[in-house]
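> this is a predicted model, with the sequence first.
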Amino acid sequence: MLRACAIQFRGDWDEKLPFMEFAYNNSYQLSIRMSLLFALYGKQCRTPLYWDEVGEHRLEVSEDVERTKKYVGLIRERLKVARDQQKSYADNRRKDLQLEVGDWVFLKLSPWKGVMRFGKRGKLSPRYIGPYEILERMGPVAYRLTLPSDLSRLHDVFHVSMLRKYISDPSHVLEEQPVDLEDDLTYVEQPVQILD
């Protein structure tokens, strides 16, 4: 919220930050189907902007209230534009992956910083290992894989986001490196050859 406010109001963003916070807390959240303040307190924020709605005495509209209305409206519009942009970007990248029992998939690695996993570390470490065969569909987005014995310590059920479908190609040669995992799932690096 701070970054968005600083970008949208370059010169005087610090003066408009309370308005940004107010607009965000009072804006309708699609996920919970109400504003954050209504979810927390059971009613809208009681300000001169909302006194008409809760039946209290109407205050004489001052310059501050008019300015607040203007900024809150502007900020709500900009928040909606930003939310719509993020949603369209996420929707463009989203794809439904339908897998069947017997299909072969690659398994995505979750790298740990500074830890050697599956024989590689750093920029050149593989993002996916495998391919492995799907044994069973556990739910709408979970699959059980046949893992080799050296990966027996890993749980064999994975979310679909961790999988990539393998399209068979005879020219693919994938050598599986033997991996000795420690109890904490780290890998001890062994030199292949001493050159000098």
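Great, that's in hand. Residues are numbered from 1 along each chain as shown.
> CA atoms for contacts and neighbours, from now on please.
Fine.
> what's the lengthiest strand in the chain packed up against?
Secondary structure of the chain read by DSSP state E shows that its longest strand is strand 128-137. Using 3 or more Cα pairs under 8 Å, 6 or more residues apart in numbering; DSSP states H and E, the elements in contact with strand 128-137 are strand 104-108, strand 142-145.
> okay, buried residues for the last one please.
Of the residues in strand 142-145, those scored as buried under the neighbour-count criterion (16 or more other Cα atoms under 10 Å) are Ala142, Tyr143, Arg144, Leu145.
> what segments of this protein are helices?
Using DSSP state H, the helices of the chain run over residues 2-8, 13-26, 36-41, 51-54, 63-93.
> tilt between the second one and helix 63-93?
This points to helix 13-26. 70 degrees (axes from the mean of the first three to the mean of the last three Cα atoms, to 10 degrees).
> in helix 13-26, what counts as buried?
Here helix 13-26 shows Trp13, Lys16, Leu17, Phe19, Met20, Glu21, Phe22, Ala23, Tyr24, Asn25, Asn26 as buried, counting by 16+ other Cα under 10 Å.
> separation between the nearest residue to the last one once chain neighbours are set aside and Gln85?
Closest residue to Asn26 apart from its sequence neighbours, by Cα to Cα, 6 or more residues apart in numbering: Ser35 at 5.2 Å. Shown here: Ser35 relative to Gln85, a distance of 20 Å by Cα to Cα, to the nearest Å.
> more crowded one of those two?
Each of Ser35 and Gln85 has its neighbours counted (other Cα atoms under 10 Å); Ser35 has more, 21 against 12.
> most neighbours per residue, which of the helices of the chain?
Mean neighbours per residue, mean count of other Cα atoms under 10 Å, is largest over the helices of the chain for helix 13-26, with a mean of 17.
> packing partners for it?
For helix 13-26, the contact count by 3+ Cα pairs under 8 Å, 6+ apart identifies helix 2-8, helix 36-41, helix 63-93 as packing neighbours.
> in JSON lines: those, plus distance to Val54.
Formatted as JSON lines, those follow (distance: least, Cα to Cα, whole Å):
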{"stretch": "helix 2-8", "distance to Val54": "29"}
{"stretch": "helix 36-41", "distance to Val54": "13"}
{"stretch": "helix 63-93", "distance to Val54": "17"}
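> also this one, for the comparison:
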Amino acid sequence: MTSEGPEDWFPWLSLVEWWYNSTYHSAIQTTPYEALYGQPTSQHLPYLAGSPKVNSVDRSLQQREATRQLLKYHLKTCPRPYETLCNNRRSERSFKVRDWVYLKLQPYRQHSLRRVRNQKLSSKFYGQFLIKAKVGDVAYALQLPLGSKIHPTFHVSRLKRHVGYQPVTATLPPIGPEGMLLKEPS
């Protein structure tokens, strides 16, 4: 839309604001307009050419309706490429209770259990851990070792199914008294 008229976006900002405030938001279970004013928004009726008596008003409303149609077209076509791009690397994973999995702790990898010169070559996965329960649609509770100070519930993207035998670090990174990861093992 902005590539067709890069200098013409500002007059249409009010339409974008109206669209945002009159669109249903799942987080608040209503539209922002209805949440603020307590009544539903008025529906936008398409403009009928020639209804105002003043020519400049008629031209302005025709131009606004043409831009609204163009915005509507771009909003319908835009998400498709992004959706496929986003879903390319996504994989559907599901586990059963009592399955064995490896746990990916990449954010905690900077302070690994081992002293190595190159941290990026250290292990990403810890485990094998037993799945105790399924929590929601995409989270699982693991049976972690006693004394581990990490919450036992993890998103499915952090888990990898255990297949066969693969030696991996079985202990989790140490955590200090403040709840932060220790830079060196104690």
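Yep, that arrived. No experiment lies behind these values; they were computed from the predicted model shown.
> burial check on the residue in the first structure that Leu182 of the second structure lines up against, number of neighbours?
In the first structure, the residue matched to Leu182 of the second structure (TM-score structural alignment) is Tyr187. Look at Tyr187 of the first structure: counted by other Cα under 10 Å, it has 17 neighbours.
> next one: His25 of the second structure
His25 of the second structure is flanked by 12 other residues according to other Cα under 10 Å.
> so it versus Ser91 of the second structure, what's the distance?
27 Å.
> just Asp99 of the second structure next, same as before
Remark: distance between Asp99 of the second structure and Ser91 of the second structure (Cα to Cα) = 18 Å.
> wait, Tyr24 of the second structure sits on Thr31?
Yes: at 4.4 Å, Tyr24 of the second structure counts as touching Thr31 under the criterion of Cα atoms under 8 Å.
> picking up where we left off before, I'd like the helices of the first structure as JSON lines, with distance to Gly130 of the first structure appended.
Listed next are the helices of the first structure as JSON lines, based on distance: least, Cα to Cα, whole Å:
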{"stretch": "helix 2-8", "distance to Gly130 of the first structure": "41"}
{"stretch": "helix 13-26", "distance to Gly130 of the first structure": "45"}
{"stretch": "helix 36-41", "distance to Gly130 of the first structure": "44"}
{"stretch": "helix 51-54", "distance to Gly130 of the first structure": "60"}
{"stretch": "helix 63-93", "distance to Gly130 of the first structure": "24"}
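> so which of these comes closest to His159 of the first structure?
helix 63-93 (17.3 Å; Cα to Cα).
> list the residues that contact Tyr33 of the second structure.
Asn21, Ser22, Gln39, Pro40, Thr41 (Cα atoms under 8 Å, 6 or more residues apart in numbering).
> for the third one, which non-adjacent residue is spatially closest?
If the residues on either side of it in the chain are set aside, Gln39 of the second structure comes closest to Tyr33, at 7.6 Å by Cα to Cα, 6+ apart.
> got it, and the fourth one?
Beyond its immediate neighbours in the sequence, the residue positioned closest to Pro40 of the second structure (Cα to Cα, 6+ apart) is Glu34, lying 5.1 Å away.
> against Leu13 of the second structure, how distant is that neighbour?
20 Å.
> same thing with Trp19 of the second structure?
Counting by Cα to Cα, the gap from Trp19 of the second structure to Leu13 of the second structure is 10 Å.
> same check, this time on Tyr73 of the second structure
Tyr73 of the second structure is 17 Å from Leu13 of the second structure, by Cα to Cα.
> His155 of the second structure too?
On the measure of Cα to Cα, His155 of the second structure and Leu13 of the second structure end up 38 Å apart.
> so which bits of the longest strand of the first structure are buried?
Going by 16+ other Cα under 10 Å, strand 128-137 of the first structure has these buried residues: Ile129, Gly130, Pro131, Tyr132, Glu133, Ile134, Leu135, Arg137.
> a markdown table for those, including distance to Lys165 of the first structure?
Converted to a markdown table, those look like this (distance: Cα to Cα, whole Å):
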| residue | distance to Lys165 of the first structure |
| --- | --- |
| Ile129 | 12 |
| Gly130 | 10 |
| Pro131 | 9 |
| Tyr132 | 10 |
| Glu133 | 10 |
| Ile134 | 10 |
| Leu135 | 14 |
| Arg137 | 14 |
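> closest to Asp91 of the first structure among those residues?
For the buried residues of strand 128-137 of the first structure, the minimum distance to Asp91 of the first structure (Cα to Cα) is 24.9 Å, reached by Arg137.
> now do the same for that closest one: its match in the second structure.
Superposed on the second structure with TM-score structural alignment, Arg137 of the first structure falls opposite Lys134.
> need the contact list for the closest residue to Arg121 of the first structure other than its chain neighbours.
Nearest residue to Arg121 of the first structure in three dimensions, chain neighbours excluded: Val115, at 7.0 Å (Cα to Cα, 6+ apart). For Val115 of the first structure, the contacting residues are Arg121, Thr186, Tyr187, by Cα under 8 Å, 6+ apart.
> what do you get for Arg46 of the first structure?
Neighbour list for Arg46 of the first structure: empty [criterion: Cα under 8 Å, 6+ apart].
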